[in-house]
Structures are given as C-alpha cells and as structure tokens.
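Q: Provided below are the primary sequence and the corresponding predicted coordinates.
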Amino acid sequence: MDETDPGDFRERVTRSYERQQFMRTLGAELTRVEHAMVEIEMPFNPKLTQQHGFLHAGVISAALDAACGYAAYTVIDPEASILTIEFKVNLMSPGRGDRFLFRGEITKPGSTIIVADGRAYALSNGPAKLIASMSGSMMVIRGREDVTG
C-alpha cells in the first residue's frame, strides 16, 4: 500500500472512537484496531430492531460506516481526519444473533480518497454468519479546525 506514515494510529482511533456518542448509544465497542482494519462489536439489543425483530438496517449501516471510517483513519497522517462521502450496503441475511461483528478493511488507500469494504457478521452458537457487506469512499480532510480527529 502506498501511504504516508500513520503514526500511532491505535491511540488516535481509540481517542476518536471514545467521542462517538452514537456508537455508545448502540452499545458498540471498538474491539480490534490494526493497520488498514478495524473491528467493532455489539450485543443484540431489542431496542435496535425493526418490526420483525431483526437488527435494523440503519444500525448495521452505521456500524459498518464506523468500522470502515476508522480503518481509513489508520492509514492517514496524524494531522488529517476522515469523512465518509459515499457508501452502499448489501443486506444479505436477517440481523439475528446474540452479538454482531462489524469489520472494515481498506481496499485502496489514497491521499485524498480512500476506498474501504466492510462486512457484518451475526454471532451466536456456531460459525459467524455474514449478514451484510459495504463498500464505501472516505475523504481525507486536512486543515479544517471544525473537522479534527
């Protein structure tokens, strides 16, 4: 991958994630931070379901967006930030499980635009079940005081 030195990305990602009030509201926790890959997990919560009792597509999309955005955050220079500019989510199976895992991985790093792919898994007894995938584009933001970390 062609990129700038991301510095201490784990600390930056963790500090930024702690300011994510929405992820806290969902009960989602940052569980893994690697170069170009981030995982977020959350328990099932009936308050986050749609009319059939499955995890709501909006919750799935938001968690995938966060995982992909923070994966992008691991490959940029420490003075920059990230904003999502586009994403598409494919819902493949009902969001039914005891816990959920959202993994974001960088597909193509860049100095201005970064492309990431995400996968959402339902976790219960047995193997993880793929429930959704995401492809997203993130813009690297520099020099804006209102968009930091």
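A: That came through, no problem.

Q: switch to C-alpha atoms for all contacts and neighbour counts from now on
A: Fine.

Q: Return the distance of residue 94 relative to residue 86.
A: To residue 86, residue 94 is 23 Å away according to C-alpha to C-alpha, to the nearest Å.

Q: which residues touch the lengthiest helix in the chain?
A: Ranked by residue count and defined by DSSP state H, the top helix of the chain is helix 57-73. For helix 57-73, the external contacting residues (C-alpha atoms under 8 Å, 6 or more residues apart in numbering) are 9, 13, 23, 26, 28, 33-40, 48, 81-84, 87, 89, 91, 102-106, 109, 114-120, 132, 134, 136, 138.

Q: Looking at residue 94 and residue 86, which one has more neighbours?
A: Neighbour count, other C-alpha atoms under 10 Å: between residue 94 and residue 86, residue 94 has more, with 17 against 12.

Q: for the more buried one, helix, strand, or coil?
A: Judged by DSSP: H, G, I helix; E, B strand; the rest coil, the three-state class of residue 94 is coil.

Q: and if you look at residue 77?
A: coil.

Q: so what's the closest residue to it other than its chain neighbours up against?
A: Nearest non-adjacent residue to residue 77, counting by C-alpha to C-alpha, 6 or more residues apart in numbering: residue 6, 4.7 Å away. By C-alpha under 8 Å, 6+ apart, the contact set of residue 6 is 74, 75, 76, 77, 78.

Q: take the one below as the second:
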Amino acid sequence: MAEEITPEFAALVLDAQPFSRLVRVRIAVFEPGRAVLEVGVRDDLLQQNGFLHGGVLSYAADNALTFAGGTVLGASVLTSGFSIEYLRPGRGRLLSARAHVLESTRRRAVCRCDLVMVDGEGAEKLVAAAQGTIALVE
C-alpha cells in the first residue's frame, strides 16, 4: 500500500517546483483520490487575445493529475503521459484544475482533470479536459 501523503507535504512539494512558484499555484483540495489546484489569473499569464494561455492550462492539468495520482500511489510519482482538449477560451479570474483518480493499480493511476474558469461573480465554465496516467517511480 502507498504511503499516505498529507496536504502539508503536498504543499511543500508544490513549493519546491520553481515553475509552480512562478505561476503562483495553490492546493485547494488534497484528499484520497482527488486534488484541486488553483491559479489566480494575472496579465502575465494571458496570451495575445487576452485568454489564459494554453500552456498554463496544460501545466495545471499535468500537476493536478499527478497530485491526484499521488494520493493513491504515494509521493514518488511522475506523469507518464496525458492528453488535453481545449473546449473554449479561458476567461475569468481563477483557474480551478479539478483532478480525480478513475482507476489505479499498485504502480499506475489513470486520472481525469476538468479545467474550470471562475469569473468575478463565481460563475464557472469548463474550458478544457485532460486525462493522464500517473506512474510510480522506483
């Protein structure tokens, strides 16, 4: 069975990632089989048309998938692959990357992530969806 990872440990791992610090991501939920990461939207994260850059969406999906997988596999995990579908432009004040484990074995977890933009009034819009496989590292 995987070692249990606390939300505090997960926050330390996230803070140890220079790119995560650059984006200013935070862990909103970290519980068995589920992780939610949030990114506040800033001008330096937008692309030329004023939408949240696809690279930020992809980053958030990758990390949220990995953190969700880590809740069932333990701390020594990496993304072995993922795909993302951009559904609509990212507009809003907050990105919420909501990942959960679909199925897992002792060495791998298949996870899904919904990327939701939240506007100033709290209304939510699904802007992308991702699925990936998280692998235990020896």
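A: Cool, got the structure. All values derive from a computational prediction rather than experimental measurement.

Q: tm score of chain vs chain?
A: After superposition, the two chains reach a TM-score (TM-score structural alignment, normalised by the length of structure 2) of 0.92; 137 aligned residues with a C-alpha RMSD of 1.4 Å.

Q: if we can go back for a sec, narrow the contacts of helix 57-73 of structure 1 to those that are buried.
A: Among the contacts of helix 57-73 of structure 1, those classed as buried by 16 or more other C-alpha atoms under 10 Å are 9, 13, 23, 26, 28, 33, 36-40, 81-84, 87, 89, 91, 102-106, 109, 114-120, 132, 134, 136, 138.

Q: can you give me the helices for structure 2?
A: Under DSSP H, structure 2 gives helices at 7-15, 18-23, 54-73.

Q: centre of the chain versus the last one, how much separation?
A: Computed by C-alpha atoms, centre = their mean, to the nearest Å, the chain-centroid distance of helix 54-73 of structure 2 equals 3 Å.

Q: returning to what we had before: okay, and which of the contacts of helix 57-73 of structure 1 map to strands?
A: 33-34, 37-40, 81-84, 87, 89, 91, 102-106, 114-120, 132, 134, 136, 138 (DSSP state E).

Q: Quick check: the spatially most central residue of structure 2 vs residue 48 of structure 2, distance?
A: By C-alpha atoms, centre = their mean, structure 2 has its centre lying nearest to residue 64, at 2.1 Å. Distance of residue 64 of structure 2 to residue 48 of structure 2, given as C-alpha to C-alpha: 25 Å.

Q: likewise residue 29 of structure 2?
A: Residue 29 of structure 2 is 31 Å from residue 48 of structure 2, by C-alpha to C-alpha.

Q: Looking at the two, which one has more neighbours?
A: residue 29 (15 against 7).

Q: The more buried one corresponds to which position in structure 1?
A: When structure 1 is aligned by TM-score structural alignment, residue 29 of structure 2 is paired with residue 32.

Q: Next: residue 130 of structure 2.
A: Aligned partner of residue 130 of structure 2 by TM-score structural alignment: residue 134.

Q: measure its match to residue 18 of structure 1 for me?
A: Separation of residue 134 of structure 1 from residue 18 of structure 1 (C-alpha to C-alpha) stands at 23 Å.
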